[in-house]
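# the amino acid sequence is not available; the structure is as follows:
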């Protein structure tokens, strides 16, 4: 069926067309991709995911009779897609240009490549969501093939198959259905699960300030707000590189082209610390830069979370990085304005909080339809203008997330990275994760971390007094708190994401480092109380220099420092 354009307003097009809500349509002579977002009588309001420059009144609009969907199958890992799941490398080869040609129609997954399928299903009956076999997609990841139907299996055999080849058949109540290596799924509909659980297991990141003070749980939701230049992207890249998730989905939503270029160039050459193979072997990249049409930003968010759900349904723990959700909210604001909707706070649509909540609620630790326990952890960057956390996107995100890693421009200016402000950030997963640390890492680790938090809080209070009267006016015990506070900040919390050794710290090493700092603090207080050491002697002790070099030390070397503190 065809209609015609009667109004154009930037990325929003109005057409006389009998269509369904959220149906994909082809707009104009160039067949631009659009989605029906509102219907008024016989008029369909369409948000176009491509540039509408040159589009004219009266041009045709064609229905496709399907919603915005993604292709899910072998070939996703290691690929780089745009916001509509179109492979950027194939687009480049097709166009021989770095720019995406309008109206380009290209399949997401390679139809020519053959994959070796291995059947694992033992019975001849199958249910929806059950794993029937696998393809060894990369050296480290088995791509499990999930049945989209329930019924009696026929002719399901091992062999070499292309994506369009039937690997078997299912006799369902509505007839015989082909099984293929891939399937499609509408991006706005969450994939079903059997059950959703609470979070219990930490997502180990190797970033000391996160693992120790503001831990993340698998299946959790975390926001990283911060102003320009505070290190949001580098923090998310570090989380993508070193977190102990099985699969990483990285969405560059409306980010600057140079930042996405850094990701695209760097990731293929990075080694996975878990397997030693290329990090891209377990990564899916979605690049939707700030110069691309704004409507596609919303699509990129939904495409990314749907791909994450697909790998979760295989039984994998997935970490999804969305950088940045503020750009997506800005796209919603622009589309809402074009639709002439009643604006909410700061011009954002009234349904902003609903959209943000819907996205983050698709995270979680679940029991899949196949019976596996798996999770999606969503870590979303927020870019508040001028670092103002009272603006609507930050506030609506705060209502949903349980982890809040507030980046501080003043810390970034002092070259303290990650610039996570330890006084403004919080994690509601702390009690659960600390219990895990107590049982699996070190019984004293959680208590030491609580002491670290108290010392940092006390140091901040004392710094205000120092600015008025100077440090020498404080009692020696309080001066020693300042020494230890600086030690915690510079020798533990500060971390170089670009150093081979310092970029990742195991939980065992973190526990030893914290133990060394707390042991020196307790020993120093005893000396001050007994009058056996002065504050100057505690500041200049060789142990302080050894603690300062702990970042680069091995676990055995830190144990030697602990022995030195014992006899000190």
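Right, received. Where do you want to start? What you are looking at is a predicted structure, and each value in this text was computed from that prediction instead of being measured. Numbering: from 1, shown residues only.

# C-alpha from now on. contacts and neighbour counts both.
Fine.

# the nearest residue to residue 158 once chain neighbours are set aside: how many residues sit nearby?
Distances taken as Cα to Cα, 6 or more residues apart in numbering place residue 118 nearest to residue 158, at 4.8 Å, with adjacent residues excluded. Counted by other Cα atoms under 10 Å, the residues lying close to residue 118 total 18.

# return the list of helices and strands in contact with the helix or strand harbouring residue 118.
Taking DSSP states H and E as the criterion, the element that holds residue 118 is strand 115-119. With contacts taken as 3 or more Cα pairs under 8 Å, 6 or more residues apart in numbering; DSSP states H and E, strand 115-119 sits against strand 131-136, strand 159-161.

# what packs against the last one?
Where contact means 3+ Cα pairs under 8 Å, 6+ apart, strand 159-161 is packed against strand 115-119.

# run through who's touching the helix or strand just after the strand it packs on.
Using DSSP H and E, the next helix or strand after strand 115-119 towards the C-terminus is strand 125-126. Strand 125-126 is contacted from outside by 132, 147, 149-153, using Cα atoms under 8 Å, 6 or more residues apart in numbering.

# same question for stretch 409-416.
Under Cα under 8 Å, 6+ apart, the answer for stretch 409-416 is 226-231, 387, 417-421, 490, 494-495.

# buried among those? Make that a PyMOL selection.
Command for PyMOL that selects the buried part of those, burial taken from 16 or more other Cα atoms under 10 Å:
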select buried, resi 226+227+230+231+387+417+418+419+420+421+494+495
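
# dropping in the other structure now:
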């Protein structure tokens, strides 16, 4: 929302200032109204009203703001601009386009009080109508399309709060987002631009049980702990365990139509890497630039804390807008712990009664409200769309018993627990297969059986059983050493090592290994299983485990992931393993 485009009036004056929290008196406002604070017109939001005292959280640095300065009320809640131009854009937490603000300031550092619309109000878009005069339209219906990027066709929708009606006039050609493209008999004019309050979920139909996976291109996730389109997942892990890289991998390679990436309170250099890398990356689905289907929201740790609290709402509202068009959207929030810390800071300045570890008592409710906006929906216009939400969690010291992790665990159905010990051993992604889980596996198995292989669940369960047995054997190995184990258990440890190193480990910075399609994920595991079957046959025939482990073909298993022409390579490798082991007996 632009200050220039909003009718404001001076309604009150500042009474006190405490960091991003400002109290005002004589302000005629409602909860969640957007106000402009002080002589510089800093954007803020009403978060508490008690008698004549109105409390405002300000989305910018408040140093220099003094009691007695004016507070102006817009009478509207915090909203986002929705329309063509959202994709290939980088915003701050309240949807101010950072590239536009940089051009205004001619500097990488933004002045306070500067503002700009969320989408370009002057750019003209080619509008292709989908309705004719006399057609009846209802809220959510598609009235036309716009080629927003080379990848995504933007569908212009009747606003959800519209009364609908009969089309009396339709335009075709190039228009700005504020020009009327469709008129209804009720007198309503439909434009390409909509506004929507960020804290209010956009209306949708029934939420359905998802049955299709969100393919991530990461073997440990697609193979062991899959997430559904419309599902929710959490990635908790201590500092340095790879949360951000894992999130970025999901944003780069997931097969969603639209990606919304929220950098919430993370270090500036990590967001810089995203901003620099994404425009250069090709989309594995289309070959077009990845940014052509991506919106980035950057609210780094040095940005105002209050805007951090609102950035996740900005992101999920944009995601809901594209869901309403019938697209599958993947939203990455990195990290929800920084969001919770922002809530804690605001809550403490409001002098609210603290809950566990100082977090506000409504922490669990806010997390639930956020994750509940994910799902696979029947839209009100008859289409289907989904929002998959993946939230990173940064527990202090890697303590998963802290409130944000525990409250997130109660909500999400997919848990990818990052392990500092694995990260120290340079095993990435450092997802601990013993602590992680997915409650989507059974409902997604039919898809994998139909699209990958009939025995996908059985092969996956074999890998899980081997890893479980390895975990039990490692406790014995630490006490008595590997050589004290029977040969069959020594062989199990060798097979588990290949599962860990060749299958679960994946190099995010290797041109080939960074992305692994489901067929390749399956074939790598079946190659390891081929070795397992042949090795145990040889062991039963009396071949010592040392000779089996010295088979020349085995080191090639660890190079499977980097093979581009993988099908022929794996067929040849399976034949070599079988032939060489059988020569031993």
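Everything's here; your move. Computed from a predicted structure; not experimentally measured.

# what would the contacts of strand 125-126 of structure 1 look like in CSV with neighbour count and secondary structure?
Shown next, in CSV, are those (neighbours: other Cα atoms under 10 Å; DSSP: H, G, I helix; E, B strand; the rest coil):
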residue, neighbour count, secondary structure
132, 23, strand
147, 22, coil
149, 20, coil
150, 17, coil
151, 20, strand
152, 16, strand
153, 22, strand
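
# will you turn these into TSV that also has distance to residue 356 of structure 1?
Shown next, in TSV, are the contacts of strand 125-126 of structure 1 (distance: Cα to Cα, whole Å):
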residue	distance to residue 356 of structure 1
132	35
147	30
149	31
150	33
151	37
152	40
153	40
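
# residue 266 of structure 1 pairs with which position in structure 2?
Using TM-score structural alignment, the partner of residue 266 of structure 1 in structure 2 is residue 277.

# give me the mean deviation of the host helix or strand of its match from structure 1.
Using DSSP H and E, residue 277 of structure 2 sits in helix 268-277. Its aligned residues in structure 1 lie a mean 0.5 Å from helix 268-277 of structure 2 after superposition (mean Cα distance after the TM-score superposition for structure 1).

# identify the residue of structure 2 aligned to residue 465 of structure 1.
The alignment partner of residue 465 of structure 1 in structure 2, by TM-score structural alignment, is residue 476.

# quick one: the host helix or strand of its match to structure 1 mean distance?
Following DSSP H and E, the helix or strand that holds residue 476 of structure 2 is helix 456-480. Its aligned residues in structure 1 lie a mean 0.9 Å from helix 456-480 of structure 2 after superposition (mean Cα distance after the TM-score superposition for structure 1).

# helices or strands up against that helix?
By 3+ Cα pairs under 8 Å, 6+ apart, helix 456-480 of structure 2 packs against helix 441-451, helix 487-498, helix 518-540.

# repeat that for 7 Å
For helix 456-480 of structure 2, the elements it packs on are helix 441-451, helix 487-498, judged by 3 or more Cα pairs under 7 Å, 6 or more residues apart in numbering; DSSP states H and E.

# and among those helices, the most buried is which?
helix 487-498 (a mean of 19; mean count of other Cα atoms under 10 Å).

# that one to helix 518-540, inter-axis angle?
Counting by axes from the mean of the first three to the mean of the last three Cα atoms, to 10 degrees, helix 487-498 of structure 2 lies at 160 degrees to helix 518-540.

# follow-up on the earlier one: residue contacts, the match of residue 266 of structure 1?
Listed by Cα atoms under 7 Å, 6 or more residues apart in numbering, residue 277 of structure 2 has no contact partners.

# now do 10 Å
248, 252, 271, 290-291 (Cα atoms under 10 Å, 6 or more residues apart in numbering).

# max pairwise distance over those residues: which two?
Greatest spatial distance in the contacts of residue 277 of structure 2: 271 and 290, 15.8 Å, computed using Cα to Cα.

# map residue 220 of structure 1 onto structure 2.
In structure 2, the residue paired with residue 220 of structure 1 is residue 231, using TM-score structural alignment.

# next one: its match from residue 208 of structure 2, what distance?
According to Cα to Cα, to the nearest Å, residue 231 of structure 2 stands 11 Å off from residue 208 of structure 2.

# got it, and residue 530 of structure 2?
Note on residue 530 of structure 2: its distance to residue 208 of structure 2, by Cα to Cα, is 39 Å.

# of the two, which one has the most company?
The residue with more neighbours, out of residue 530 of structure 2 and residue 208, is residue 530; 16 against 13, by other Cα under 10 Å.

# residue 284 of structure 2 versus the more buried one, what's the distance?
Distance of residue 530 of structure 2 to residue 284 of structure 2, given as Cα to Cα: 30 Å.

# burial check on the aligned partner of residue 419 of structure 2 in structure 1, number of neighbours?
Under the alignment (TM-score structural alignment), residue 419 of structure 2 pairs with residue 408 in structure 1. Here the number of neighbours of residue 408 of structure 1 (other Cα under 10 Å) works out to 24.

# wait, doesn't residue 408 of structure 1 sit right on residue 419?
Yes: Residue 408 of structure 1 is within contact range of residue 419, at 5.6 Å (criterion: Cα atoms under 10 Å).

# spit out the contact partners of residue 182 of structure 2.
129, 131-133, 143-144, 158, 167-172, 188-192.

# hang on, the earlier thing: among the contacts of stretch 409-416 of structure 1, which two are most distant?
Applying Cα to Cα across the contacts of stretch 409-416 of structure 1, the maximum distance is between 387 and 490, 23.8 Å.
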